[in-house]
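In: Okay, structure incoming, though there's no sequence with it:
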């Protein structure tokens, strides 16, 4: 004899959770050949604004442009993708020159792109950045 049927609410709740799990997996897809998330870099030059907004010896996160820029010395800039190489999440905040990924806790040195704490194993990809006329531009040169 079969047991009692599951209440409709339980079935619907399970279906909703299964759907959300599928979306989460799609949002955090990884490139199986590389073993880490694909991290696209700007394909066209992107204006980041005033170079003076990046402190010497520090860094600035440009969330909308998905880039993090550091300034190791006055007039010198280095940029990296701000998208975590583990699951593709956007770095949430900077603590000094350490970028934090909110999804799984990876930490990156945003002056070198190197992983400081996993689960990410691949460094942040470097992004070309230029300073001209007091402005910063990330991405390929036009």
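Out: Done, it's in. These numbers were taken from a predicted model, which means no experiment stands behind them.

In: going forward, measure contacts and count neighbours with C-alpha atoms only.
Out: OK.

In: show me the contacts for the spatially most central residue of the chain.
Out: The centre of the chain sits closest to residue 83, judged by CA atoms, centre = their mean, with a distance of 1.7 Å. Neighbouring residues of residue 83 by CA atoms under 8 Å, 6 or more residues apart in numbering: 39, 66, 67, 89, 90, 91, 124.

In: again with residue 130
Out: By CA under 8 Å, 6+ apart, residue 130 lies in contact with 77, 136, 137, 138.

In: between those residues, which is nearest residue 19?
Out: residue 138 (36.9 Å; CA to CA).

In: thought that closest one was touching residue 46?
Out: Yes. If you go by CA atoms under 8 Å, residue 138 and residue 46 touch, sitting 5.1 Å apart.

In: Can you pick out the residue with more neighbours from the two?
Out: Taking other CA atoms under 10 Å, residue 138 and residue 46 do not tie; residue 138 has more neighbours (25 against 16).

In: Nearest residue to the more buried one in space, ignoring adjacent ones along the chain?
Out: residue 129 (4.3 Å; CA to CA, 6 or more residues apart in numbering).

In: Run a quick neighbour tally on that neighbour.
Out: Residue neighbour count, defined by other CA under 10 Å, stands at 22 for residue 129.

In: Please compare the first structure with the one that follows:
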């Protein structure tokens, strides 16, 4: 979980060379989610779980997945696309 221009972001690397980012605010109550563990991103507020590679909802009470944020690799940095 890292700072972003409009709040915190969760950065994940689903495959080698691929970086994805999601808004770190859980869509249920806007609690900041924890860093991915064992392929799952979990909200400490009420236990919603999201797929660590896609941000898709795995378990509620959230009704939707995490919002993706477009990023790209620029040298050694990850920047907004």
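Out: Cool, got the structure. In this text, all values refer to a predicted model and were calculated from it rather than measured experimentally.

In: Secondary structure element for the counterpart of residue 79 of structure 2 in structure 1, which one?
Out: Aligning on TM-score structural alignment places residue 79 of structure 2 opposite residue 137 in structure 1. Assigned by DSSP states H and E, residue 137 of structure 1 belongs to strand 135-138.

In: and if you look at residue 26 of structure 1?
Out: Residue 26 of structure 1 belongs to helix 8-27, assigned by DSSP H and E.

In: which residues in structure 2 does that helix match up with?
Out: If you align by TM-score structural alignment, helix 8-27 of structure 1 falls outside anything aligned in structure 2.

In: from the chain's centre, how far out does that helix sit?
Out: Put simply, helix 8-27 of structure 1 sits 26 Å off its chain's centre (CA atoms, centre = their mean, to the nearest Å).

In: and the gap between the counterpart of the residue nearest to the centre of structure 1 in structure 2 and residue 74 of structure 2?
Out: Aligned counterpart of residue 83 of structure 1 in structure 2: residue 25 (TM-score structural alignment). As for residue 25 of structure 2, its distance to residue 74 of structure 2 is 25 Å (criterion: CA to CA, to the nearest Å).

In: all strands for structure 2, in order.
Out: 2-4, 7-12, 20-23, 40-42, 49-51, 57-59, 68-69, 71-74, 77-80 (DSSP state E).

In: Top of the contacts of residue 130 of structure 1 by number of neighbours, please.
Out: Result: residue 138 is most packed of these (other CA under 10 Å), 25 neighbours.

In: if you skip the residues just before and after it, what's nearest to the match of residue 79 of structure 2?
Out: residue 47 (4.6 Å).

In: tell me which element that neighbour is part of?
Out: Here residue 47 of structure 1 is assigned to strand 46-50, by DSSP H and E.

In: matching residues in structure 2 for that strand?
Out: By TM-score structural alignment, strand 46-50 of structure 1 lines up with nothing in structure 2.

In: packing partners for that strand?
Out: Here strand 46-50 of structure 1 touches strand 135-138, going by 3 or more CA pairs under 8 Å, 6 or more residues apart in numbering; DSSP states H and E.

In: Which strands and helices lie in contact with the strand it packs on?
Out: For strand 135-138 of structure 1, the helices and strands in contact under the criterion 3+ CA pairs under 8 Å, 6+ apart are strand 46-50, strand 129-132.

In: would you turn these into JSON lines with distance to residue 97 of structure 1?
Out: JSON lines is the format used below for these (distance: least, CA to CA, whole Å):
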{"stretch": "strand 46-50", "distance to residue 97 of structure 1": "18"}
{"stretch": "strand 129-132", "distance to residue 97 of structure 1": "17"}
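
In: No further questions, thank you.
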